[in-house]
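In: my questions concern the predicted model and sequence given below.
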Amino acid sequence: MGVTPDNLIQGPATLYRGAFGATEPADSSAALNAAPAASAWSDIGGTTDGVKLAIENTYAELEVDQLVDRVGSRLTKRAATVETNMAEVTLANLAYSLNGGTTATGSGYETYEPDAADSATQPNYSAVLFDGWAPQSLRRRVIVRKVLSVESVELAYTKDKQTVLAVKLAAHYVSPAIKPYKIIDGKA
């Protein structure tokens, strides 16, 4: 099998956040080559170390006494996550990385305060969309429809390193008709 160089991809992605249930862009070449509607999706700004979609499948093994080989496997769990480092350490991005909270502005300042939710309160789910490259130098769009930031958030200020907000967004079940994520590639 030969290598098709046009199938190799490299380059950054642009990350957008939206509300859970935000209107998704159309599945079309024109939509893939345009930013999603600003009324539903907000660009989070610069990132460092890229944007990563990770999908982890867990399988249970099926076995029988009469055979030494695995007879089959069944999918028992799927965990999809989106990970990045937000380089623009704004209070809006901090609120997003902490699944909500309140930002307010005054004359010459802005504040952030976390939500005062208890463990019985439904968390503030959101959606995430990122645009990157697909094979053939076309565009790829990934939409993860229901996410929640699930890792610790740190604001590290050091002499010789850039401050970033590391975020890991875990995908969640939506409904029988709506899958947790969708990937759309442009086609030549």
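Out: It's in. Every value quoted in this text rests on a predicted model; they were computed, and no experiment measured them.

In: going forward, measure contacts between C-alpha atoms and count neighbours the same way
Out: Noted.

In: do you know how far the nearest residue to residue 10 once chain neighbours are set aside is from residue 84?
Out: Nearest non-adjacent residue to residue 10, counting by CA to CA, 6 or more residues apart in numbering: residue 133, 7.0 Å away. Residue 133 sits 16 Å away from residue 84, going by CA to CA, to the nearest Å.

In: got another one to weigh against that:
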Amino acid sequence: MSVTTTNLIQGPATLYSGAFGATEPADTAINTTPASSAWTDLGGTQDGVKLGVDQTYGELEVDQITLRVGSRLTKQDFTIETSLAEATLENLSLTLNGGTSASGAGFKSFDPNVTSSATQPNYFAVIMDGYAPNQLRRRVIGRRMLNTDSAELAYTKDKQTLIPAKFAGHYVSGSVTPFHIVDQTA
């Protein structure tokens, strides 16, 4: 077996958030930071950033053949998951899918969104910038995301406070895919 060592990847990723529908960086701008006017750097993370794609297939079978004769995709989920190391109110607001923020002389505050379950949630977009083979860049853009996991702020004497986040992707439209991946090439 031949191994191409330049295809091995190791290193951190940077996360950005933006409004749902924010102008995405062009594929040709893979090696540049997303525009700060549309995208906010979420700061440090701990234990990495993970892209997960879960696919469920239904089996096709017939009486005459003992093996599965085919499969059809019946469900697909994708997530971008991390622990946000900067326990800011802005990051907490993102993991709670919005709310109301205020600030004044010497303070800032946050109140969570407690509207009816019939209200449309506050979808947002996420960019994950990391490495691709050959120490080049890889960008994953999640276009319509929500944090679907529990949010917590744990304060302990011997551990850093983190905000866990599991951003789940959602359907956008028949012509716009829910996520886009682009690799820089040499």
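Out: That came through fine. Small disclaimer: the values here were computed from a predicted structure and weren't measured.

In: aligned counterpart of the residue nearest to residue 10 of the first structure in the second structure, please.
Out: Alignment note (TM-score structural alignment): residue 133 of the first structure maps to residue 131 of the second structure.

In: try residue 160 of the first structure
Out: Using TM-score structural alignment as the criterion, residue 160 of the first structure maps onto residue 158 of the second structure.

In: burial measure for that match, as a count.
Out: Each residue near residue 158 of the second structure was counted by other CA atoms under 10 Å, and the total is 6.

In: next: the one 5 residues further on.
Out: Residue 163 of the second structure is surrounded by 22 other residues when neighbours are defined as other CA under 10 Å.

In: and it, how far from residue 88 of the second structure?
Out: Counting by CA to CA, the gap from residue 163 of the second structure to residue 88 of the second structure is 9 Å.

In: which parts of the first structure are strands?
Out: With DSSP state E as the criterion, the first structure has strands at 14-19, 41-43, 47-62, 72-86, 102-106, 109-113, 126-134, 138-149, 165-171, 181-185.

In: kindly present the ones you listed as CSV, with separate columns for distance to residue 8 of the first structure.
Out: Formatted as CSV, the strands of the first structure follow (distance: least, CA to CA, whole Å):
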stretch, distance to residue 8 of the first structure
strand 14-19, 19
strand 41-43, 26
strand 47-62, 16
strand 72-86, 21
strand 102-106, 42
strand 109-113, 42
strand 126-134, 8
strand 138-149, 11
strand 165-171, 26
strand 181-185, 14
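
In: which residues does the residue nearest the centre of the second structure contact?
Out: Computing the C-alpha centroid of the second structure and ranking residues by CA atoms, centre = their mean puts residue 80 first, at 3.2 Å. In this structure, residue 80 of the second structure makes contact with 49, 50, 51, 52, 166, 167, 168, judged by CA atoms under 8 Å, 6 or more residues apart in numbering.

In: across to the first structure, which of these hold up?
Out: Among the contacts of residue 80 of the second structure, the contacts conserved in the first structure (both residues aligned by TM-score structural alignment, their matches' CA atoms under 8 Å) are 49, 50, 51, 52, 166, 167, 168.

In: mind checking which of those residues are buried?
Out: For these, a burial check counting by 16 or more other CA atoms under 10 Å picks out 49, 166, 167, 168.

In: contacting residues for the residue mapped onto the first one from the first structure?
Out: With TM-score structural alignment as the criterion, residue 49 of the second structure lines up with residue 51 in the first structure. Neighbour list for residue 51 of the first structure: 12, 13, 15, 82, 83, 84, 85 [criterion: CA under 8 Å, 6+ apart].

In: pick the one among those closest to residue 33 of the first structure.
Out: Nearest to residue 33 of the first structure among those is residue 13, at 12.7 Å by CA to CA.
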